[in-house]
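Participant: my questions are about this predicted structure, shown below with the sequence.
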Amino acid sequence: MKRPIRALAAIGLFIAGTATVITVAATPAQADVRICEQYGTTTIQGRYVVQNNRWGSNAEQCINVTDTGFSIVSQQGSAATNGAPLSYPSVYFGCHYTNCSPGTNLPLQVSQISAIPTSINYTYGSGTYNASFDIWLDPTPRRDGVNQMEIMIWFNRQGSIQPIGSSVGTGTVAGRTWDVWRGSNGSNNVISYVAPSPINSWSFNVLDFVNDIRSRGAITNSWYLTSIQGGFEPWNGGVGNGVTSFSTTVNQGTPPTTPPTSPPTTTRPPVTTPPVTTPPPGGGGACRVAYTANSWNNGFTGNVTVTNTSSSTVNGWTLGFSFPSGQQITNSWNATVTQSGSSVTARNVGYNGTIAPGASQSFGFQGTHGGTNGAPTGWTLNGTACSS
């Protein structure tokens, strides 16, 4: 699901799009179908939509669609590698600019999804391209227009291209290690997971990636999954690239009740703090706070770990602190966070209100800053000062 470019500020901006859909066939393909129409589509297996989606150029691109996937058979033109790609030929499940795959249950709220078992097989040809698996989400159940959140999984990349934004470290998702990038293309936010070496075939749970960006503060469980897509973004060449098989199912049900306790590991060094040697005064017990942040442009995520260093169990906690640089929290996880001016209050939620002696609880939040993202100060636990 690719969209028109508004501005190109980063190398290899991968943007989504078109608001026009031309339907070539409304019934499942029984024999190979060749699509050269700029936004031509067809359906396969009575379940998925295959789209040519030549959104970045008017030059000809043709794909050959089989009953299990597609391949690029003709590709004209080229695009500079410091700009956007030519197209996003792909197969998808869900809704793309009002064209929904047959019988799809998307859009569906993340809180109502228990698993998304998915399998895809790629074949690789020549040229400058990425093999991109896209996952789209929005705060509303959109079937048209630009979604606010795009997850890109780069199974392969060839040439001097890179994801939108900047690298924010590495992370392990679905049993694999990825280089994680984060940014915005001007229309939507993007988190990209880049494989260190090409992946030809993989079966995995898409919900693992949805949960990972949720733990990074990019979405909440109230957001909606709108589509799942597998394809290619070519800058030049690309003939021979294809998806030979694609399958996905969005299982409805209650997801696991234990949410992630902290955003995924990154390569950024954590903040280290010395242990408390003298308990602070007051009736709330001794405590220690560790804070780490990942910043980009005018946004950031923060992770807070509060440790009970006293000999008494804390039953129900309220952590207070202040931002020194005008930061503003926009959403949070594992705590109910409110803000008044520079003062912030975080209260436990139902499942993490107890902190035994020597134990810790963690929560996180996403926010904005005006160019300076200083660490919070004045930590207090139930009214008692904490070390930091």
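Facilitator: That came through fine. Residues are numbered from 1 along each chain as shown.
Participant: going forward, measure contacts between C-alpha atoms and count neighbours the same way
Facilitator: OK.
Participant: for the chain, longest strand please?
Facilitator: strand 224-237 (DSSP state E).
Participant: separation between residue 385 and residue 14?
Facilitator: Distance of residue 385 to residue 14, computed by CA to CA, to the nearest Å: 47 Å.
Participant: which one's more surrounded, those two?
Facilitator: The neighbour count for residue 385 versus residue 14, taken as other CA atoms under 10 Å, is higher for residue 14 (29 against 22).
Participant: quickly note the distance from that one to residue 96.
Facilitator: 17 Å.
Participant: so what's the residue count around the closest residue to residue 330 other than its chain neighbours?
Facilitator: Of all residues not flanking residue 330 in the chain, residue 367 sits nearest, at 4.9 Å (CA to CA, 6 or more residues apart in numbering). Residues lying near residue 367 (other CA under 10 Å) number 18.
Participant: hang on, residue 367 packs against residue 300?
Facilitator: Yes. Contact criterion CA atoms under 8 Å: residue 367 and residue 300 qualify, at 5.5 Å.
Participant: the residue sitting nearest the centre point of the chain: what secondary structure?
Facilitator: Nearest to the geometric centre of the chain sits residue 151, at 3.8 Å (CA atoms, centre = their mean). Here residue 151 is recorded as strand under DSSP: H, G, I helix; E, B strand; the rest coil.
Participant: so it versus residue 205, what's the distance?
Facilitator: 14 Å.
Participant: for residue 227, same thing?
Facilitator: When residue 227 is compared with residue 205 (using CA to CA), they lie 14 Å apart.
Participant: so which of these two has more stuff around it?
Facilitator: Remark: of residue 227 and residue 205, residue 227 carries more neighbours, 25 against 18, as counted by other CA under 10 Å.
Participant: okay, pairing it with this:
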Amino acid sequence: MKARIALAASALVAAVVGGGIALSAPASAVNTTLCDQYASTKVQGGEYIVQNNVWGTSARQCIDVTDDGFTITQQDGVNSGGAPTAYPSLVWGCHYNNCTNGFEPIRADTTAFDGLGSKSSLKYVSGGVWNASYDIWFDPTARKDGQNTGAELMVWANHNGGASPVGSKVGTVTTAGGTWDVWYGNSGWNVISYVRTSAAASVDFKVTDFYDDAVQRGYAKDSWYLTSIQAGFEPWSGGKGLGISGFAVTEGGSGSTPVETSAAPTLAPVTPTAAPTTAVPTTTEPSTGTGTGTAKCTATYRVSQSWGSGFIGEVTVKNTGGSATKNWKVDWTWPAGQKVTSSWNASSVQTGTKVAATSLGYNGSVNANGTTQFGMQVDGATATPTLTCSAA
């Protein structure tokens, strides 16, 4: 299971987002190197799992594993947009039926859940496109295998080179010793990302510091089960040298103030081969439309990232009517021959300069005043077209 540049991110392959199925049998060793795509090894006697988890590229990645962390020693993958190349990480819980010792999913309305926390220390590099993030998964059932369908709660301690979460920013909260921007999107499950507004070299928090906020916002439920706590990095490019140490899951996370980096890593990215690394200012072009049914919708557009020969566009569809939609459609015309090369969370068809993006089976229903997002990778100069949204 894993995540994305919120460039839309996330949902290129719903069945393996955030991780991919662990195909390699877990070993049990420390001070080892993992290079196979889904290689994993148990550490601290099986209390935790370290996984290479290269799910978004076929390029080689290697990590050096210690008893409480790892360092990325080779990272050849370069993704120019959409999903990251990998999520090398430590795991407590179950990831596609690869479970730590004696783990059972924990319901979020229990005392056992209230005390759960985690801590870790993080090492950064100045170049590349990446985030340093926790990935905490929830499911409506006590599942140990497959893709979770409840919520993916991400805690971003730092990010670089224009990486941003799935969806769009919906608020800001102060918790766990810091201030965090809150992002929400949907990839077939709710993705709630808490992005620290200043980089932290270490974190120590309770899961409830963030999950309670997600529940209050309506993105998660107390009846859902925590299935894993994972911590690591999502590199789109340039991840060599990123490292994590001191990872632990605690029964009474202190929520103490994270240690601020004395000098926050430079956010200007280096330029890997054929990779988009220049973040551009957000641009927004709203427009409205009326469908044949009772629901109305608006479509809001922004460019989240651009490079020499293309860019990533994100669209937020909002239901402004009084009842849920059954489906929606967004139409626009490119001004200068731009071409959609891939899209996620929508089916996009381009004829000449005209594009029609329609909802998929899982996101056509949008509640009154609710939103959903889709994204696209586009060849050509950065552009901001006028959108027309219709819904039924």
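Facilitator: Now that the structure is in, tell me what you want to look at. In this text, all values refer to a predicted model and were calculated from it rather than measured experimentally.
Participant: what about the longest strand of the first structure, how far off from the second structure?
Facilitator: The superposed strand 224-237 of the first structure is, by mean CA distance after the TM-score superposition for the first structure, a mean 0.5 Å from where its aligned residues fall in the second structure.
Participant: now do the SS call for residue 202 of the first structure.
Facilitator: Residue 202 of the first structure is classified as strand under three-state DSSP.
Participant: what's the local residue count around it?
Facilitator: When neighbours are defined as other CA under 10 Å, residue 202 of the first structure has 12 of them.
Participant: one more: residue 106 of the second structure?
Facilitator: 21.
Participant: again with the one 5 residues further on
Facilitator: Residue crowding around residue 111 of the second structure was assessed by other CA under 10 Å; the count is 10.
Participant: any idea how far residue 133 of the second structure is from it?
Facilitator: Relative to residue 133 of the second structure, residue 111 of the second structure is positioned 25 Å away (CA to CA).
Participant: so stretch 129-145 of the first structure corresponds to what in the second structure?
Facilitator: Using TM-score structural alignment, stretch 129-145 of the first structure corresponds to residues 130-146 of the second structure.
Participant: list the buried residues for that stretch?
Facilitator: 130-144 (16 or more other CA atoms under 10 Å).
Participant: the counterpart of residue 181 of the first structure in the second structure: what's it in contact with?
Facilitator: Matched by TM-score structural alignment, residue 181 of the first structure corresponds to residue 183 in the second structure. Contact analysis of residue 183 of the second structure by CA atoms under 8 Å, 6 or more residues apart in numbering lists 165-171, 191-195.
Participant: let's see it at 10 Å
Facilitator: 6, 154, 164-172, 191-195 (CA atoms under 10 Å, 6 or more residues apart in numbering).
Participant: cool, residue 145 of the first structure as well?
Facilitator: Contacts of residue 145 of the first structure by CA under 10 Å, 6+ apart are 1, 3, 17-19, 96-98.
Participant: and if we set it to 8 Å?
Facilitator: Per CA under 8 Å, 6+ apart, neighbours of residue 145 of the first structure: 19, 97.
Participant: which stretches in the stretch 101-250 of the first structure count as strands?
Facilitator: Counting by DSSP state E, counting those that start in this stretch, the segments of the stretch 101-250 of the first structure that form strands are 108-109, 113-115, 117-123, 127-138, 149-158, 166-173, 176-184, 189-194, 201-205, 224-237, 242-248.
Participant: would a markdown table of these with distance to residue 27 of the first structure be doable?
Facilitator: Formatted as a markdown table, those follow (distance: least, CA to CA, whole Å):
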| stretch | distance to residue 27 of the first structure |
| --- | --- |
| strand 108-109 | 24 |
| strand 113-115 | 28 |
| strand 117-123 | 22 |
| strand 127-138 | 24 |
| strand 149-158 | 29 |
| strand 166-173 | 36 |
| strand 176-184 | 36 |
| strand 189-194 | 33 |
| strand 201-205 | 27 |
| strand 224-237 | 19 |
| strand 242-248 | 18 |
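Participant: which of those is buried the deepest?
Facilitator: For the strands of the stretch 101-250 of the first structure, the largest average neighbour count (mean count of other CA atoms under 10 Å) is found in strand 224-237, namely a mean of 26.
Participant: does anything pack onto that one? Which helices or strands?
Facilitator: strand 90-96, strand 108-109, strand 127-138, strand 242-248 (3 or more CA pairs under 8 Å, 6 or more residues apart in numbering; DSSP states H and E).
Participant: still on that earlier bit, pretty sure the residue nearest to the centre of the first structure contacts residue 132?
Facilitator: No. Counting by CA under 8 Å, residue 132 is not a contact partner of residue 151 of the first structure; they are 9.6 Å apart.
Participant: identify the single longest helix in the second structure, thanks.
Facilitator: Counting residues, the longest helix found in the second structure (DSSP state H) is helix 208-216.
Participant: check the mean deviation of it from the first structure.
Facilitator: Averaged out, helix 208-216 of the second structure is 1.3 Å away (mean CA distance after the TM-score superposition for the first structure).
Participant: for residue 19 of the first structure, which non-adjacent residue is spatially closest?
Facilitator: Per CA to CA, 6+ apart, closest to residue 19 of the first structure is residue 97, 5.8 Å.
Participant: where along the stretch 251-388 of the first structure do the strands fall?
Facilitator: Under DSSP E, counting those that start in this stretch, the stretch 251-388 of the first structure gives strands at 251-252, 287-296, 299-308, 314-315, 318-322, 328-333, 336-340, 343-347, 354-355, 360-368, 377-381, 384-385.
Participant: how near is residue 105 of the second structure to residue 316 of the second structure?
Facilitator: 33 Å.
Participant: neighbours of the residue nearest to residue 227 of the first structure when sequence neighbours are not counted, how many?
Facilitator: Spatial nearest neighbour of residue 227 of the first structure, chain neighbours left out: residue 94 (4.2 Å); criterion: CA to CA, 6+ apart. Number of residues near residue 94 of the first structure (other CA under 10 Å) recorded here: 26.
Participant: ok, now residue 161 of the second structure?
Facilitator: Quick note: residue 161 of the second structure (other CA under 10 Å) scores 25 neighbours.
Participant: try residue 341 of the second structure
Facilitator: Around residue 341 of the second structure there are 12 residues (other CA under 10 Å).
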